[in-house]
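Novice: The sequence isn't on hand, but the structure is:
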């Protein structure tokens, strides 16, 4: 109800202690006291108009009604904003004679402030201050401000949320010439409008908006001095210039525009030359507004079909035909010649006529009556899309008009019911929404008929029902029994009985169908990652079957883990990286036999806590997310489990179970002294790489290294398939500052398997997975990478298999104590070190327990698969990942002579002693999106050897020998 109270009309009066929103209108002289609303304890929004509150009303209302956050007081004779904090969210004070300086102390808590004066009698001089020395000031103005001002404030040091949306009219005594340099302090302004209504004409001597990152710039009535150069406006995506007298010799003074310009209007600003339309990108822009200028010359070509609004200019010549496809406003120019047929056909359409009125054409004058209009002979339909439920019918043709209100589609069920119609492109494309009853009507009729009313031409078009169309496919795990595929498209029908879907030879059973979407279930948890041909078939109304096919790459879906940051044996936080999906109900993590309590989970990260001490050795990991399970064997190792042999013998320090040796010492435990080598030279051909040193020894010892295969395992370590690696192709050599690099590759299905050989010419220090590695001069490093490996099951992983063997000389005598051969491995649960020794010459390999999986360090197992007297086969396991990198360290050493009574060799004559042989080591590789790095450090004592790599035999090291005399 309403009531009158002291001549104030209460538009929504309720019980005072429950009123939340009230509007009060006075007579213009009605007095209202500050405590009038004191009993309105729940008042949140208050709107007053034409009342006379006390001068302290804005402050007092905060005191009496602190819950009021939205205040509007129009025509309230408010003359100033006191320098006291106001605690409103939205403050509207339109048509009040406000003047003086407004401080951020007063407005710092307000988000929206509007003091617009639509009547000029209320427009006074207002200034916004910069920083003021008050302790409760938060250096912030409202985000949105609308009103008038007589100077531009300096907002240096203010919050970036100040003045994000601003509409300012210049005040009656705006400082002229204005200091627009302060504009650069308005940070992150989003929407700026400046208006000069010629009360006190302001001339701006420069154009200060080029460097501002504004999204919407509007300038109205501002007089600019002629710019000295063309302006770069590439930072502003929406520009409106109106009545601004801004040009350079009649040209729009812009040289560059935003690459995604969405709006451009430059009206009534004395432009005499047409802007180059090639400056505009057609990504978002549809309309170019140039009305009310003095543009002369011919109407330019318009191949991008912009709606060019040039009403009221001085353009001459005829209208190019491409303007038929636009909503261009070409009226009140000096155009002539023959109108294109699209205009001739639709002269009875008043909207089409308005586009060309005020010109002088041969085949149309404004004064003509309808009987004088030329006949339309060119309107026609060239094609009609197939009928699909929930999709539009697309009519394509010539001269089909501009206005949907002049299209009529008869309907026998309801003649007044018309489908929704739109013109994506004038005169040539019409979209008709064929939904609901209208779709059923068209389906029963079998044809579409419509009439162009302005030319009274009817079209009857036979319909063909559309088969299914697929736009997009997404996949989600369906518990632990299969996958749910969600297919977006159209024409899927409405019944699961009338649709069938296959992925290759695998059936996917439809569960829901809704015309433009269908969901189906594909059972089985070991579906191979592959490129599948997806076939969707539907039964049409006439009983025939329509099918469509599309290609779809199926990739492993969440949940899975790619890397783990572990904790010490005592327990602590564990971080799991991988893919865990958008929904995380009923989730758990188990490491070994211990539950890891989830502390935080997102789509790519899980943090869990092991609060019970663990036991040494690799651990299996089990994961459940949203009731979908995943598991992996030997995926986790506690931090700090590895120690260094003999504490690096005091010649190095231990890092993650590996010795980093001090300068001059080498070997797995820094027990051996580095010997000076004679240098090596690397040569490469298409068949491989040869590395040689120059010395006088001659003999035939060699060792072989072969990257043998890649094995894919199931989640329970059953072999799924084995790829023998061969047929390498040489890709070339590249010389860098510290090393030379040689490349090779081979292909398998979707996988690209490649490796590089690098020879370091200077000592180089590298970082890997938090560890430091020292690459000595003459180091040979082999890096192997496999990308896009196609897994055949959701729990599958791969293993890289390497084989190394020694080839002994023909005169080798195994009974000779000086020719002893040893192969040793070190590590209880995962291979740490492996060494070959023959007659005091040792080559050893160091296996880090870390790989980089998708850029993150994680645990990896290296294990001996088979070992013989002169050969060994090693497998390195990898997590599921797109890119894995392993970086082990391998060295070839010559140990000092054991010249003591216990050494049988020391009692032999020099002629009986065999020279020390250089023998092979195992080299480890990481694969699958994965790079494996092998390093061989070569140290010699008056020896000669060379290393040769061939794509057939792998890496071969030769040591030449002669008998001592």
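Specialist: The structure has been received and is ready for your questions. These figures come from a predicted structure and were not determined experimentally.

Novice: from here on, contacts and neighbour counts on C-alpha atoms
Specialist: OK.

Novice: Next one: residue 20 from residue 417, what distance?
Specialist: 43 Å (CA to CA, to the nearest Å).

Novice: The two: which is more packed in?
Specialist: Neighbour count, other CA atoms under 10 Å: between residue 20 and residue 417, residue 20 has more, with 17 against 12.

Novice: The stretch 401-550 of the chain: strands as residue ranges?
Specialist: For the stretch 401-550 of the chain, applying DSSP state E, counting those that start in this stretch gives strands covering 407-408, 421-425, 429-433, 447-452, 457-462, 469-478, 482-490, 499-503, 506-513, 517-523, 530-539, 545-554.

Novice: Among the ones you listed, which comes closest to residue 805?
Specialist: Closest approach to residue 805 among the strands of the stretch 401-550 of the chain is made by strand 530-539 (36.8 Å; CA to CA).

Novice: and that closest one, what does it pack onto?
Specialist: On a contact count with 3 or more CA pairs under 8 Å, 6 or more residues apart in numbering; DSSP states H and E, strand 530-539 meets strand 499-503, strand 545-554.

Novice: Single out the most deeply packed of these.
Specialist: Among the helices and strands packed on strand 530-539, strand 499-503 has the highest mean neighbour count (mean count of other CA atoms under 10 Å), at a mean of 20.

Novice: you'd agree residue 292 is up against residue 312?
Specialist: Yes - assessed by CA atoms under 8 Å, residue 292 is found in contact with residue 312 at 4.9 Å.

Novice: quick one: residue 890 from residue 753, how far?
Specialist: Going from residue 890 to residue 753 by CA to CA gives 22 Å.

Novice: Which one of those two is surrounded by more residues?
Specialist: Each of residue 890 and residue 753 has its neighbours counted (other CA under 10 Å); residue 890 has more, 30 against 23.

Novice: Quick check: buried residues in the host helix or strand of that one?
Specialist: Assigned by DSSP states H and E, residue 890 belongs to strand 889-894. Buried residues in strand 889-894, defined by neighbour count with 16 or more other CA atoms under 10 Å: 889-894.

Novice: and those residues as a markdown table, adding distance to residue 487?
Specialist: Converted to a markdown table, the buried residues of strand 889-894 look like this (distance: CA to CA, whole Å):
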| residue | distance to residue 487 |
| --- | --- |
| 889 | 49 |
| 890 | 52 |
| 891 | 55 |
| 892 | 58 |
| 893 | 61 |
| 894 | 65 |
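
Novice: Just give me the closest of those to residue 805.
Specialist: Checking those against residue 805 with CA to CA, the nearest one is residue 892 at 14.3 Å.

Novice: ok, the closest one touching residue 838?
Specialist: No - counting by CA under 8 Å, residue 892 sits too far from residue 838 to count as a contact (11.7 Å).

Novice: just the angle between the longest helix along the chain and strand 457-462, please?
Specialist: Assignment by DSSP state H gives helix 436-445 as the longest helix of the chain. On the basis of axes from the mean of the first three to the mean of the last three CA atoms, to 10 degrees, helix 436-445 is oriented at 70 degrees to strand 457-462.

Novice: and the comparison structure, right after this:
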């Protein structure tokens, strides 16, 4: 507690009169002044108000990298400082702040048991960087827990560092690293929790030991393995059933084992939803069975740099994967073949199997029996053979740099010269990439509720960069279904109503760029300018038609006219009554006739006489 000496009373009176300049309350001001007097030279970091001759802590620092105060009304909310003195900071230097939320001290020097407090209950985040590991030389026992929910520590090791989980009972998020990835001493977490459980939101730490997670629940655990990591501690992974997700990263190029103890967790106790191993993995003693994962949760397994050793006699090292495997990343490895139907199912959403020297025959058709069409499948840089058909056109696929051969599907032929498409299909042995693109089908509709356009059809491209629109800055285009659907919205910076039509250009077609004029079919009725007939074939000239003849219906005097070709401005069709007779037959043009042109569910009726403009 602070006693009121005479000069404090004078200070209080001054602050009451100048609160429009200095927002801090008298006690908060004095607490701030005392704190900075212990950490740095106050006069070199804060300016003095000429009217009050008091430091204006809340109005910014003269050296923002060394000192910063953020105020909220009459209270301090955040303090950041770089300590340049040798004075020890104590909890009482912090406790006097009534509403402080965040404390950040660089090159810290603190008293013994500093982390134990007590502190103001409002203090939720403490960051202490570039100080001595003796900060964790704290008393252990009942009531000796660190009362800081979010603890961020960067330190140098002055000796072996043992951190007891009993001291972290009040910590929710822990971030602890050393100044170097090759510290002289070891870091070890000791699980001394008996008859008590503890939950963490996140733990990110350097370590030489895999900590036991008995009685501990963690949402995300990220461990960086330092040189000399104890490999026998990998047996602790048998206690990771309550670790929702974890990742292991190397501090160097060391090879580490797969955490095989995960396979021993009973299914009924296994709440783990996945892991990421960011190191090269050693050869396992046998095939790994991960069928013990819960079938009710989506599982992610990420092995981005598996390495050449992680296989069993050259074979894929798993005998079973989680039944509800959502994401599998196994890249930069070395195995002979992958059995898609054995390891994948309709729960699989993202599969990355790139650069594994993997052979075998790639499925010719998309395997709808065990994969859903919203899967992303990346098998680039392997030795896969076979052919692919049109069923792959709507799939997010990367088969670049394999041995796929034969006829490429039309979606690839049309867009192979587009850089992104080339990056996911290039490096194979397709035989028809010099053919022209003739298969693009375009449709456009407008959704009044979402105020967006839907461009849909066939062979539209593998990305929004496959085409350009008029005034491209006015549009925001996103892929809905590969090659089939794109949503088009007005850019946030564009003004005025959204246009219901535009010119769309495909600049990378093998025969050269091609531009189409298109409008939203449900916003414009077909218009006819003229109708001509020659040998039973009617040519209808107008606008607001379609490039997809399957969506156009034509009736001439109540008889179906079968459409043979179409575009935005022209339709050609034939009447059976003429084509089934001799080729010299012609339509009776002596009388006016009625023609109905329907595009999707929008139609128009016209009365016409042949060879006359309407």
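Specialist: Looks like it arrived, so ask away. Everything numeric in this text was worked out from a predicted model, so none of it was measured.

Novice: Do a quick rundown of the helices in the stretch 1-150 of structure 2.
Specialist: For the stretch 1-150 of structure 2, the helices defined by DSSP state H, counting those that start in this stretch cover 6-17, 26-39, 42-45, 92-95.

Novice: Give me whichever of the ones you listed is most buried.
Specialist: Each of these was scored by mean neighbour count; the highest is helix 26-39, a mean of 19, by mean count of other CA under 10 Å.

Novice: In structure 1, what stretch matches that one?
Specialist: The alignment of helix 26-39 of structure 2 onto structure 1 (TM-score structural alignment) finds no residues at all.

Novice: any residues touching that helix, and which ones?
Specialist: Contact with helix 26-39 of structure 2 is made by 11-12, 15-16, 42, 74-76, 81-89, 93-94, 96-98, as judged by CA atoms under 8 Å, 6 or more residues apart in numbering.

Novice: Could you do stretch 411-422 of structure 2 as well?
Specialist: Contacts to stretch 411-422 of structure 2, defined as CA under 8 Å, 6+ apart, come from residues 390, 393, 425-426, 432-440, 458-463, 466, 483, 508-510.

Novice: Try it again at 7 Å.
Specialist: Around stretch 411-422 of structure 2, the neighbours that count as contacts under CA atoms under 7 Å, 6 or more residues apart in numbering are 393, 433, 435, 437, 459, 461-462, 466, 508-510.

Novice: Of these, keep whichever come out buried.
Specialist: Buried by 16+ other CA under 10 Å: 393, 433, 437, 459, 461-462, 466, 508-510, out of the contacts of stretch 411-422 of structure 2.

Novice: Arrange the residues you listed in TSV, one row each, with distance to residue 145 of structure 2 as further columns.
Specialist: Listed next are those as TSV, based on distance: CA to CA, whole Å:
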residue	distance to residue 145 of structure 2
393	58
433	68
437	70
459	63
461	59
462	55
466	59
508	64
509	67
510	69
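
Novice: List the buried residues in stretch 293-309 of structure 1.
Specialist: Using 16+ other CA under 10 Å as the test for burial, stretch 293-309 of structure 1 gives 293-296, 298-299, 302, 304-309.

Novice: ignore the last one, stretch 473-486 of structure 1
Specialist: 473, 475-478, 482-486.

Novice: Where do the strands of the stretch 51-200 of structure 1 begin and end?
Specialist: Per DSSP E, counting those that start in this stretch, the stretch 51-200 of structure 1 carries strands over the ranges 70-74, 90-92, 100-102, 112-114, 126-128, 144-149, 165-170, 191-195.

Novice: Reformat these as TSV; add distance to residue 842 of structure 1 and mean neighbour count.
Specialist: Converted to TSV, the strands of the stretch 51-200 of structure 1 look like this (distance: least, CA to CA, whole Å; neighbours: other CA atoms under 10 Å):
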stretch	distance to residue 842 of structure 1	mean neighbour count
strand 70-74	84	21
strand 90-92	82	20
strand 100-102	85	17
strand 112-114	79	21
strand 126-128	82	20
strand 144-149	77	23
strand 165-170	75	22
strand 191-195	74	17
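
Novice: now those strands in TSV, with distance to residue 54 of structure 1?
Specialist: Formatted as TSV, the strands of the stretch 51-200 of structure 1 follow (distance: least, CA to CA, whole Å):
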stretch	distance to residue 54 of structure 1
strand 70-74	12
strand 90-92	17
strand 100-102	18
strand 112-114	20
strand 126-128	21
strand 144-149	22
strand 165-170	27
strand 191-195	32
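
Novice: Can you tell me which of these is nearest to residue 243 of structure 1?
Specialist: strand 191-195 (10.0 Å).

Novice: Just give me the neighbour total for the residue lying closest to residue 508 of structure 1 once chain neighbours are set aside.
Specialist: Leaving aside its sequence neighbours, residue 508 of structure 1 sits nearest to residue 522 (CA to CA, 6 or more residues apart in numbering; 4.5 Å). Residue crowding around residue 522 of structure 1 was assessed by other CA under 10 Å; the count is 21.

Novice: Residue 468 of structure 2 now?
Specialist: The number of residues packed near residue 468 of structure 2 is 16, by other CA under 10 Å.

Novice: swap in residue 455 of structure 2?
Specialist: Residues near residue 455 of structure 2, counting by other CA under 10 Å, number 23.

Novice: Then residue 504 of structure 2?
Specialist: Other residues close to residue 504 of structure 2 by other CA under 10 Å number 16.

Novice: any idea what it aligns with in structure 1?
Specialist: Checking with TM-score structural alignment, residue 504 of structure 2 has residue 450 as its match.

Novice: ditto for residue 438 of structure 2
Specialist: Residue 438 of structure 2 maps onto residue 378 in structure 1, by TM-score structural alignment.

Novice: if I look at that match, how far off is residue 385 of structure 1?
Specialist: Here residue 378 of structure 1 is placed at a distance of 21 Å from residue 385 of structure 1 (CA to CA).

Novice: Of the buried residues of stretch 473-486 of structure 1, which is the nearest to residue 549 of structure 1?
Specialist: Proximity of those to residue 549 of structure 1 (CA to CA) peaks at residue 473, which lies at 12.2 Å.

Novice: so who does that closest one touch?
Specialist: 485-488.

Novice: Now tabulate those in CSV and tack on distance to residue 107 of structure 1.
Specialist: Formatted as CSV, the contacts of residue 473 of structure 1 follow (distance: CA to CA, whole Å):
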residue, distance to residue 107 of structure 1
485, 54
486, 51
487, 52
488, 50
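
Novice: What ranges does the stretch 501-614 of structure 2 have for its helices?
Specialist: Ranges of helices in the stretch 501-614 of structure 2, per DSSP H, counting those that start in this stretch, are 576-579.

Novice: Equivalent analysis for the stretch 301-450 of structure 2, please.
Specialist: Secondary structure of the stretch 301-450 of structure 2 by DSSP H, counting those that start in this stretch: the helices cover 340-343, 410-415, 419-425.
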